[in-house]
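# Sharing a model that was predicted from the sequence below.
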Amino acid sequence: MGTRQRNNKAKFNANRLLPACIAALLAGGFDAPALAGSAQQTFDIPAQPMDSALTELADRAGLRLLYQAGAVGALRSRPVSGRHTPEQALKIMLADSGLTYRKTAGGAITVAQAVGRDETEKGNEATTLKPMTVTGVADYDSTDPFNPDYNRTMASTATKTDTPIMETPLSIQVVPKAVIDDQQAIRVGDALKNVSGYFDSRGEEFVYDTAYLRGFDTDSRQYIDGLRDLPQSHSLAGIERVEVLKGPAGALYGRLEPGGLINYVTKRPLDTPYYSLQQQFGSFDLYRTLGDATGPITQDGNLLYRVTMEYLSSHSFVDVVSKERGFIAPSLTWKISPQTQLDVDFRYHDVNGPTTFGLPAVGNRPANVPISRFMGEPGDDGDSSLLYGGMSLTHAFSDHWKLNAKVGYNYENQESGGTFIDSLNEQTGDASRFYSFYDYFEDSIQGLINLTGKFDTYGLKHTLTAGGDIYHTHGRTGKSYFLCEACGTSFPAPINIYQPIVYGRPGIDPATETAGGGSNTETFWWGLYVQDQVTILDDWHLMFGTRYDQATNNSSWGNPTDDGEFSPRVGLLYRPMNWLSLYANYVRAMNAANVNRVSPGTQVKPEMSEGYEAGLKGDWWNGRLTANLTFYELTKKNISQPHSDPKLAAQGFSVFAGEGRSQGIEFDISGRMTENWSLIGTYSLTNTEFTQDSTGIEGNQFANVPTHAGSLWSKYDFGGFGWQGLWTGAGVFIADQRQGDRANSFQLPGYARLDAALGYSFHAGPSKVSLQFNVDNLLDKRYYTSSTWETRAYGIQPGVPRTFLGSVRVEF
């Protein structure tokens, strides 16, 4: 059996030293002292074959490790993440493996099988080793399907590197799969409600996922695995975790709204076979089937696959509304060599169901009508289908330099027809209605290349990131109808909102109308970025970088734009103690293009933003519990507004005179208080104001943003009492009063919603069976989530009433 020496810098004869070390070990002649280089370092070593894990640890910590190749054989290491001394890292890596370590007189570290009582009783050649207790050890790899942890210590979205969150001078929150599963989240908003500063903007809407972050509407342009996505209603079936980067993210990603970036990290193929089938059933005839299968295709494990799927069918608490969603996502991973990996992904997603245009406002509150009342027609419907195909190539030139290249293609088709209120007599409740239909196509192609390298200069440790990306999208409308009484066309029959709606009365007749259409929008941009993360004296972490974007936008209905801007970012973090980090940052970024019509001689400028942020981060029990407290100020400038000249405004001309500001405090905490008690909680104080405006709303608050909001979800596992597999959870979600529109003419009342859950898991042969029952809005509170279109006539989205959801899941 061969002997292995790990550390390229070691210059000694391992074959002569190893027998002496083993002899000393068997004689029980010395205990394990602290390893050389006892200062804490940051580690991120995933679970892997023990041989390669020891190699990586030796390289990073500068250790001389000796062991017999047969001793580690087919063993797998524990993952090591966070700040540890080399000794702590080695203990964590070897936990539960049956291996132990000793330091020799020559300064090398030997790793060997622990010698137990049986050997001692057979002879006096061996003595029993002292018991080794490892605290705060992560029991699961971050991608393990059985991982129950409510937090993550690493998130790549903020920096595009493997920097721990505790060493990142930015605010980033992660919602892992365990939280999504325990709360039985179905929509993206169900998961994001666990992030401070997030506020819903679509209610029960299944067409788009949009969000408010730090007061600003992020729109529906979100990210999957670091690539910009087309607007859609995402399925959580293929999502491993959701990462939310707060504040302007233009330094690495280009054009985004200043509130932040939402990135969905997908489930990747695993080298250990795993299969799961889940059936959910609940209120309003909801049936949802989920499937997940992954594992190696080839015997050597170099080719892996994964397939995730979802089928959902449900009615709604809203009259005559139903929805259906289908999703499938196969993916392949090819480990071409130890240094090179190719990932191939495909997604198909189809959503059917009407757009729920919600309720109107009467006075300063939502209309006092049943929340089940649908103001449209049964014939209203929508169908959105999306195809995605993409590849990602990763190559490690060495242990310190890595290249990642991605390319992706999206194609989307939406057909949507909806009826909603055009004008309302708030005294009588009489309303005329409007019918809209469009057939829309959009495709996009995008690519990025990212190089990351680690090196030292003059005692400073650098992590350099440089790269570029391109993005091209083309959207076009095939045909469209806009039918209303004021348009002089056929129109939906009028209603009275206070009376039960009589559906199906004669009204619209598209066959007699001339379809519109032919609108075209094309966007192209490219960007280059560079970022350096510098570690100074181990405790100081400086991050600085910038990005340059050149973006064009051409639209058949607006002003063509050609914008070029730099988006710089700088941040500094100080970690005076292992459990505490203090940080601050400044960011300036380019946001959306101003494509509205402008009068001759007006300079076309893109929206811009800048942000200041300072905060504290806490990490206890080796990352078992983490927290983040943030103070921030964001300002968005060059907001498009109607021209101050009424005649020009009536012709659709705009000026770029608007400015809005958001200031606030955010607090997030997640993880395990004890081995059996997990929680995730948030609080946000958000003050918003239009600081400059030409339409008379200066000083008003933003719509849909409560001043105070918070949440707390807690789960307790009764395994400590001997009731293995039994757990219960409960949560409260609170929002203050919010403005319903920019004019602040009406308000959505505040609310507190209580949810609860009960679960039980057991093993049946090789399978794990999980039974679960959730109740959302346990007290059946009537509340409103948002005013989607920020208008009085329609768009106020009621929250779901008391809802029951059961689940049976089998995993093996």
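Structure's in. What do you need?
# For the rest of this, base every contact and every neighbour count on C-alpha atoms.
Noted.
# Quick check: closest non-adjacent residue to residue 261.
residue 245 (5.2 Å; Cα to Cα, 6 or more residues apart in numbering).
# From residue 188, how far off is the one you found?
Remark: distance between residue 245 and residue 188 (Cα to Cα, to the nearest Å) = 16 Å.
# for residue 418, same thing?
Residue 418 is 23 Å from residue 188, by Cα to Cα.
# if we can go back for a sec, following element in sequence after the helix or strand where the residue nearest to residue 261 lies, please.
Assigned by DSSP states H and E, residue 245 falls within strand 239-246. Sequence-wise, the next helix or strand downstream of strand 239-246 (DSSP H and E) is helix 250-253.
# which helices and strands sit right next to that next one?
Applying 3 or more Cα pairs under 8 Å, 6 or more residues apart in numbering; DSSP states H and E, one finds that helix 250-253 makes contact with strand 540-555, strand 580-590.
# List the contacts of residue 325.
Neighbouring residues of residue 325 by Cα atoms under 8 Å, 6 or more residues apart in numbering: 310-313, 349-352.
# Second structure for comparison follows:
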Amino acid sequence: MHTGPAAVHLHLDGQYKGAIASAPRTVLGSAVAAAVLISAQGAFAAQPAPIQNKAEGPSQESIALPAITVTGRMDTATTEGTGSYTTGETAAATRLPLSLKETPQAVTVITRQRMDDQQLNSVQSVLENTTGVASYQSDSERTSFYSRGFLINNVQYDGIPTVVGNIVNGSGIGSIDTAFYDRVEVVRGGSGLLTGTGNPSAAINLVRKRATRDFSAAASLGAGSWDTYRGMGDISTPLTEDGRIRARLVGTYQDGHSYLDGYKPERKSFYGIIEADLTPDTTVSLGYDYQDITPKGSTWGGLPLWFSDGTQAEYSRSKNYAQDWSYWDNTLKTAFAEIEHRFDNGWKVRGVFNQYRTEFDAELLGVVGRPDRITGLGTYPHGAYPVALASQGHSRQNTFDVMASGPFEWLGRQHELVVGATRSRRTASQQDIAPFYAGFLPVNVYDLRPAYPRPDFGAMAWIPTRTRIKQSGVYSAARFSLADPLKLIVGGRFSSYEIDDAVGSSSLHYKKSSEFTPYAGLIYDIDTTYSAYVSYTGIFNPQTDYRDSNGNVLTPAKGKTKEIGLKGEYLDKRLNASVAVFETELDNAAQIVAGTYTPGGAQAYKGADGTKSRGIELDLQGELARGWNIYAGIAHFRAKDGDGIRLNSQIPRTTAQLFTTYQLPGDWSKLTLGGGVKWQSRFYQAPNTGTSSLGGEQGSYALVSLMGRYSITKQTNVAVNVNNVFDKKYALQKGDFDTVGYGAPRNVMATLSYGY
């Protein structure tokens, strides 16, 4: 196991007979001129050169120096600069630094190299290429992510839980730029040990890049389909000669058009961090990141799926009824401070303060209804009509986390322990104009006319919402070495949760104290290559975003996840493989009540007991051979509520991923070629369920991608990425509010990169 500090030993063998004390400086100087052999594991073994005093002639006896141990910190979790598709360790599941083979849960790590190879420039593109994660894109700005049948609402920045999504804007992280991050860690299943609350889906941990002691710089310029342009700059530099104080700046800018008519996404982002070693064992970090997402012509929902005669409509992928005044702006700001102290006995203490701020402002227009198949119009109440809404707001979340971890001895064996506490407070304020019919003149769905002018939102009644959420928790996990091949991880968390929520003139208060969430995992090392594990995680998920038909907030969902798996570590840990079988049981899970609304006009939900999800996941990540990287995975689940009704049928039950790159050998070594495929099974909306009255279905489909990269010089390369090579037409969603929205056709991106 990698536990942070790595000891490098320099051994000078021979006989030591006290000559060191009386030897001249020239003798000592020539003694350290040793031939150093680097072993495959990175340890240093040195054989001394013969020691000779020139004044006395050839030495009759060899003089040996005692072993010298040089200790320094070695980070095997960082992926930047490794060229790898896997990592040496992760603490995403338990806060204990463990290899993937030692972690008793299904974990996928999307490394910096893979993000660069595939041009995965947003968190959405990362998650859409991750085993066991399915996306559901309602429109141009809202994408929700699911795992094992449940919505992903657990997001962390450097291990610190952050609220970034709700039922309105999905998982809330799709548009975040990935240029700031060294890697994205996805732990599937329950994660209550670290997050306190959340669904038994997955936890997403965004791990930031850090400042380096040596100067480095990188830049890239990209151009692609629909006049898409992207620029990125990344500079890390020491601020003192010894690198004790260092800084890093990263910035991106991306804009252009889209395959959707009139839609123009734009994204600007900035990240800065300063780190200082106050002592050799104490490091302080201060950082700030800013992301400004300002699309124009944003869509709200799709286009009408059903004609009035009960047949389905079909559109070109570019069709879009959003107007030039439509927009959905989001600004995300994070400031953080961190201090870490490392003790000589292997223990460390870390304290983190994180402030996360959001601002959003949206004015949107969609079209719903059942137009006439012949004319594309219709006569009221039939036909397709524009629907508008507006929303604006802001939020702030302050989080403080303190943690201590390290080894301890008990009963003659060494074990590891982590203890910590987290406290957060989130306040949010927003005001909304509820969706309303913008006019009674039908829209022709064939040419999407007439255009609709911007309503006078300022003259309308806005509904205010104010929310305050306080969470706190203490957690601990211990990894016991029961025997050389057998390890037991046990832990738990006591969480407290309190919310005050006011919508218009109504308000509510909910509080839950000392809720215990257990965690347990047993890992058996079959040999140096394989390990088997079983794990158990508890689930506690407040559902304050969901209200019943009376307007009351649903009580928390509770449950458990059981998992059993086999993991393998190959090629000197450069390749990791895993297979996991899981079962999740959840009571009081929020389910949409079709056609039922709260007194305020929002969608109503109910708590469903007996929800179960079962499935299997396989994952392969790393290097098959020198220069040959691969990522592959397949996941399948079945999920039903207590009445036997399919849970979240709008997401596919089976997904598969494959992407690989190969650097050609010999004279062709400047060229790297790659390609991949994503496949998913069908999904559907059943009639009169959820938000659909007539339903809709998308069959299974596969998307193929290709890439090629050529190294012009050692520092400069040019790459070309092609997505959806065979120009497959497919629906992102089909049936949501009886509408349909399509995915992007074939597209190309060329990128010129420089790194020093």
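Okay, I see it. Keep in mind the model is a prediction, meaning the values are calculated, not measured.
# Once they're superposed, tell me the TM-score.
Once superposed, chain against chain, the TM-score is 0.85 (TM-score structural alignment, normalised by the length of the second structure); 695 aligned residues with a Cα RMSD of 3.5 Å.
# Where does the strand holding residue 245 of the first structure end up in the second structure?
On the second structure, the counterpart of strand 239-246 of the first structure by TM-score structural alignment is residues 181-188.
# Spatially central residue in the second structure, please.
Taking Cα atoms, centre = their mean, the centroid of the second structure lies closest to residue 204, which sits 3.9 Å from it.
# residue in the first structure matching that one?
Using TM-score structural alignment, residue 204 of the second structure lines up with residue 262 in the first structure.
# And residue 263 of the second structure, by the same measure?
Counting by TM-score structural alignment, the partner of residue 263 of the second structure is residue 321.
# What is the burial count for its match?
Using other Cα atoms under 10 Å, residue 321 of the first structure is surrounded by 21 other residues.
# Show me where the stretch 201-350 of the second structure has its strands.
Taking DSSP state E, counting those that start in this stretch to define them, one finds strands in the stretch 201-350 of the second structure at 202-208, 216-224, 228-238, 245-255, 267-279, 282-293, 303-304, 327-342, 348-370.
# so which of those comes closest to residue 655 of the second structure?
Of all the strands of the stretch 201-350 of the second structure, strand 202-208 sits nearest to residue 655 of the second structure, with 15.5 Å by Cα to Cα.
# For that closest one, enumerate the helices and strands it packs against.
Packing partners of strand 202-208 of the second structure (3+ Cα pairs under 8 Å, 6+ apart): strand 154-157, strand 181-188.
# would JSON lines of those with mean neighbour count be doable?
Below are those laid out as JSON lines (neighbours: other Cα atoms under 10 Å):
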{"stretch": "strand 154-157", "mean neighbour count": "22"}
{"stretch": "strand 181-188", "mean neighbour count": "24"}
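# Let me know which of those is the nearest to residue 390 of the second structure.
Closest to residue 390 of the second structure of these, according to Cα to Cα: strand 154-157, at 26.6 Å.
# sorry, back to before: and among the strands of the stretch 201-350 of the second structure, the most buried is which?
The highest mean neighbour count among these, using mean count of other Cα atoms under 10 Å, belongs to strand 303-304: a mean of 28.
# Mean distance between it and the first structure after superposition?
Superposing on the first structure and averaging over aligned pairs (mean Cα distance after the TM-score superposition for the first structure), strand 303-304 of the second structure comes out at 3.7 Å.
# Tell me the helices and strands packed up against that strand.
strand 348-370, strand 739-742.
# If we use 6 Å, what do you get?
When contacts are defined as 3 or more Cα pairs under 6 Å, 6 or more residues apart in numbering; DSSP states H and E, strand 303-304 of the second structure sits against strand 739-742.
# The first helix or strand past the strand it packs on going along the chain: average distance to aligned residues in the first structure?
Remark: after strand 739-742 of the second structure, the chain's next helix or strand is strand 747-755, criterion DSSP H and E. Compared with the first structure after fitting, strand 747-755 of the second structure deviates on average by 0.5 Å (mean Cα distance after the TM-score superposition for the first structure).
# what's the matching range in the first structure for strand 747-755 of the second structure?
Using TM-score structural alignment, the partner range for strand 747-755 of the second structure is residues 803-811.
# neighbours around residue 689 of the second structure, how many?
Using other Cα under 10 Å, residue 689 of the second structure is surrounded by 18 other residues.
# same deal with residue 442 of the second structure?
Residue 442 of the second structure has 24 neighbouring residues, counting by other Cα under 10 Å.
# if I look at the counterpart of it in the first structure, how far off is residue 314 of the first structure?
Aligned counterpart of residue 442 of the second structure in the first structure: residue 494 (TM-score structural alignment). Separation of residue 494 of the first structure from residue 314 of the first structure (Cα to Cα): 28 Å.
# pretty sure residue 551 of the first structure is in contact with residue 525, am I right?
Yes - with contact defined as Cα atoms under 6 Å, residue 551 of the first structure reaches residue 525; the gap is 4.1 Å.
# Name the residue in the two with the higher neighbour count.
More crowded of residue 551 of the first structure and residue 525, by other Cα under 10 Å: residue 551, with 23 against 20.
# got a list of what that one touches?
Applying Cα atoms under 6 Å, 6 or more residues apart in numbering to residue 551 of the first structure gives the contacts 524-525, 562-563.
# Filter these down to the buried ones, ChimeraX style.
Applying 16 or more other Cα atoms under 10 Å to these leaves a buried subset, and the ChimeraX line that selects it is:
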select :524,525,562,563
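# Which one of the contacts of residue 551 of the first structure is nearest to residue 606 of the first structure?
residue 563 (6.7 Å).
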